[in-house]
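Undergrad: Structural data only, the sequence is not supplied:
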């Protein structure tokens, strides 16, 4: 059976081809287009995967898209209604691509495949895709599954159990409360590009002291024993603006948003160290809870937050899990 998986129209478009249960090819479109974080349809990546598998689009049995666009659209509408009239400009800017493409993805995918594929299109939930990408290629027959990212349709984190050829997700954390978006908010605040510069924030952290960590816990994040949390949205504006944080956030940390490409101060380094420390603590608390709930000794991780290798290292060293496996293209 030939299954083509596609991720597109957000960031880092990619394709993967699974043949009789084995991954035979996977590629990001930016490798061919030379456009960093290319978010268009991964035409060249799809072509590469088909060539590597030695098949044509007509021989595909199934084409799978990585999320459910109608559920994502529902979130956009409900978020806009909740904050209206704030966010009208952001809402208006997002509508053309939704009304032209994203609401009609079956049609768009068929066109992109030039009519050579006439079979069924399947849309899986975003965090189901993350979970599958973590568990099925892993070396484990059974494992706990933890996914952490910015946001999918509604979920921002999930956990469950993978056994043999089945994954059961048991619990989710939902938008706007998101560890990935918290980290991205600090990425923005420290002058780096969201969905691109998070690794720079992590790399900057060792040069600072986490002197703002308690401030973050006290004002921005209400962390529960099970690792779930609520963000204090009075400090964030990603729900209704094109920026991540507001003036209140800047006042809390004692400095304005750093302009990109300007010198990095010790204050910025300390902010990076602080949010990194809080992020690691949340990851550890979540993994502890997942261990208690699943009873598994193996853990697999995926989602953009699972690219935080320092946090992953602490899970490996300090959590009860005996073995962990991280999807290498976790984001």
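TA: Looks like it arrived, so ask away. All figures in this text were calculated on a predicted structure; none of them were measured in a lab. Numbering: from 1, shown residues only.

Undergrad: C-alpha only now, for contacts and for neighbours.
TA: Fine.

Undergrad: Buried residues, the helix or strand harbouring residue 45. List them.
TA: Assigned by DSSP states H and E, residue 45 falls within helix 43-53. By neighbour count on 16 or more other C-alpha atoms under 10 Å, the buried set for helix 43-53 is 43-50, 53.

Undergrad: ditto for stretch 85-95
TA: 87, 90-91.

Undergrad: Please state the offset of it from the chain centre?
TA: For stretch 85-95, the separation from the chain centroid amounts to 23 Å (computed by C-alpha atoms, centre = their mean, to the nearest Å).

Undergrad: now what about it, what contacts it?
TA: Stretch 85-95 is contacted from outside by 76, 80, 239-242, using C-alpha atoms under 8 Å, 6 or more residues apart in numbering.

Undergrad: Could you identify the buried members of the residues you listed?
TA: 76, 80, 239-241.

Undergrad: Let me have the residues you listed in CSV, adding distance to residue 192 and secondary structure as columns.
TA: Listed next are the buried ones among the contacts of stretch 85-95 as CSV, based on distance: C-alpha to C-alpha, whole Å; DSSP: H, G, I helix; E, B strand; the rest coil:
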residue, distance to residue 192, secondary structure
76, 25, helix
80, 26, helix
239, 19, coil
240, 20, coil
241, 17, coil
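
Undergrad: try this one next to it:
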């Protein structure tokens, strides 16, 4: 049985294909269209999934959409009616779109499906899962657990913003829900907006900014914005927000509470924004901990699965792990709306069609390392690079590892494109920019001259799984870069009294450990453990780097510049290579040196994409 899952029309549209319970392929549309967070119907992603399965749409039994548009419209309408006449301007803008398109989404989807290969011959069933059902299914069914508690948290689906459930074999039951307008995700997004970042895009910047600040506003948030109960349930005071009926996330009362108007995008960051980030991060962590404790006590489960946009908050995830509320935690790598496509397909497979789950294989999950996107053959790679005007050398498998490890040890930034593209927001060693984590200058260099992004943003380490406990306070798998852990004390550098007295962004240039390029200002790091079973070439590369340097840790950041989706094709990789100060590009077995390239192909890449 083949099932195609679709998420679209809000942000991060995607497609995923499941065959007899096995995840065959999954990808976000943005990677193909090169439009960040593309929300359009995922024509390219769906066509890729069909190719990967060796079929066209006529060979698909069911297509499943990741939420229910009528329920979402019901929520929108009820919200406007409840708050009338406030929000009439927003209502007037939203209604024509809903009346013209969204209420007829089923027929729109059928029309879109007809444009796919084999679409006109398809006579399967078009199904709809609920939004948080899709999130929960994406969390539990691919996990390595036969049974687990399941927690999903995001902005909002139809009505639900938070759900607590239990999965057992091929069954998944939702036990409790928190409904709109009370939303942990929307609360965090309100602070994303207020601190000057883009909602549904910049939340991870708030998380990265938090360690530069002091959580001075925690009590203000708890006293005025959120009534957080001991069991983790909560209510938000809507008099401070404008997201229900307005055109912004917060209002003047919110601004008065925090002492001024929202920061304008790209305006200089001040200590206030850093303190606000630290404060909302602390409140989010406390809410997640209380929810987790509550579901653990209620269900007696020792395993926890997480999904929804809030599950991408790897700092909160790391704190939850350290608290020991659950013995094991598994987080869906595509935890946001893109992963809803996969969840919808899995919900149809196991819940609607009652198909059994695949046999469990120890600690190995069913996500194949999240390497579920397209790969390119040597012939396709060569043709793509030649068409772009690239000059390259073809080398053996062993030489790929040798030359790349030498480049890293020499302090060079390397574009690394290998195998199948990652599904989800993180680069995991298939579409990555990699570098030496021991370099004190690397974080600044990569931010300013390669990624063209804000200097405060941290980089993640890729570390051999077998060596992780020697470098980080982490004794478990973290293959998807969704857990934050501290650098172990023995690898840290003692700071001087003057350095310890620094505040805010002045902390940035202080070297804190043996691996300063991946050590955040609070000694933390967003860790990716690299496993031989899921990415043998990346594992071999880091092993070779370790043999040269004694260090099994390298910098891993996504292969793109600010505002650009992660590269998909060899041509994408070459364009990014020529538009940045990446010095070496390795695509499959093809190695490209910047000095060998035609200078006329260099691009002004810094302003090529809309800022995120």
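TA: Yep, that arrived. All of these numbers come straight from a predicted model, not from anything done at the bench.

Undergrad: what TM-score do we get after superposing?
TA: The TM-score (TM-score structural alignment, normalised by the length of the first structure) is 0.99; 331 aligned residues with a C-alpha RMSD of 0.8 Å.

Undergrad: tell me the SS of residue 193 of the first structure?
TA: With DSSP: H, G, I helix; E, B strand; the rest coil as the basis, residue 193 of the first structure sits in coil.

Undergrad: Can you tell me what it aligns to in the second structure?
TA: Superposed on the second structure with TM-score structural alignment, residue 193 of the first structure falls opposite residue 198.

Undergrad: what are the ranges of the strands in the stretch 51-200 of the first structure?
TA: Using DSSP state E, counting those that start in this stretch, the strands of the stretch 51-200 of the first structure run over residues 62-65, 121-123, 142-148, 155-163, 166-174.

Undergrad: Where does the third one end up in the second structure?
TA: Here strand 142-148 of the first structure aligns to the second structure at residues 147-153, judged by TM-score structural alignment.

Undergrad: That stretch against the first structure, how far on average?
TA: Its aligned residues in the first structure lie a mean 0.3 Å from stretch 147-153 of the second structure after superposition (mean C-alpha distance after the TM-score superposition for the first structure).

Undergrad: Distance from that stretch to the middle of the chain?
TA: That offset, for stretch 147-153 of the second structure, works out to 18 Å (C-alpha atoms, centre = their mean).

Undergrad: Kindly indicate which of the buried ones among the contacts of stretch 85-95 of the first structure lies nearest residue 3 of the first structure.
TA: Checking these against residue 3 of the first structure by C-alpha to C-alpha gives residue 76 as the nearest, at 29.8 Å.

Undergrad: Contact partners for the closest one?
TA: Here residue 76 of the first structure is in contact with residue 91 (C-alpha under 8 Å, 6+ apart).

Undergrad: Quick one: map it onto the second structure.
TA: Residue 76 of the first structure maps onto residue 76 in the second structure, by TM-score structural alignment.

Undergrad: how much space between its match and residue 9 of the second structure?
TA: Noted for residue 76 of the second structure: a distance of 15 Å to residue 9 of the second structure, by C-alpha to C-alpha, to the nearest Å.

Undergrad: And residue 22 of the second structure, by the same measure?
TA: Using C-alpha to C-alpha, residue 22 of the second structure is found at 26 Å from residue 9 of the second structure.

Undergrad: In terms of neighbours, single out the busier of these two.
TA: The residue with more neighbours, out of residue 22 of the second structure and residue 9, is residue 22; 18 against 13, by other C-alpha atoms under 10 Å.

Undergrad: for the second structure, longest helix please?
TA: helix 271-299 (DSSP state H).

Undergrad: After that helix, which helix or strand is next?
TA: strand 303-307.

Undergrad: What residues sit buried inside the helix or strand following that following strand?
TA: For strand 303-307 of the second structure, the succeeding helix or strand toward the C-terminus, using DSSP H and E, is helix 314-323. By neighbour count, with 16+ other C-alpha under 10 Å as the criterion, the buried positions of helix 314-323 of the second structure are 314-321.

Undergrad: burial of residue 224 of the second structure, as a residue count?
TA: Neighbours of residue 224 of the second structure using other C-alpha under 10 Å come to 14.

Undergrad: when you align them, which residue in the first structure goes with it?
TA: The alignment partner of residue 224 of the second structure in the first structure, by TM-score structural alignment, is residue 219.

Undergrad: Identify the residues contacting that match.
TA: residue 232.

Undergrad: What distance do you get for it to residue 202 of the first structure?
TA: Relative to residue 202 of the first structure, residue 219 of the first structure is positioned 22 Å away (C-alpha to C-alpha).

Undergrad: Please apply the same query to residue 25 of the first structure.
TA: From residue 25 of the first structure across to residue 202 of the first structure, the span is 30 Å (C-alpha to C-alpha).

Undergrad: how close does whichever residue in the second structure pairs up with residue 162 of the first structure get to residue 343 of the second structure?
TA: Mapped onto the second structure by TM-score structural alignment, residue 162 of the first structure lines up with residue 167. When distance is defined by C-alpha to C-alpha, residue 167 of the second structure is 14 Å away from residue 343 of the second structure.

Undergrad: Mind checking which of these two has more residues around it?
TA: Shown here are residue 167 of the second structure and residue 343; by other C-alpha under 10 Å, residue 343 has more neighbours (37 against 23).

Undergrad: what helices or strands is the helix or strand encompassing that one leaning on?
TA: If you go by DSSP H and E, residue 343 of the second structure is part of helix 338-347. Other helices and strands packing on helix 338-347 of the second structure, by 3 or more C-alpha pairs under 8 Å, 6 or more residues apart in numbering; DSSP states H and E, are strand 2-7, strand 14-19, strand 62-65, helix 131-140.
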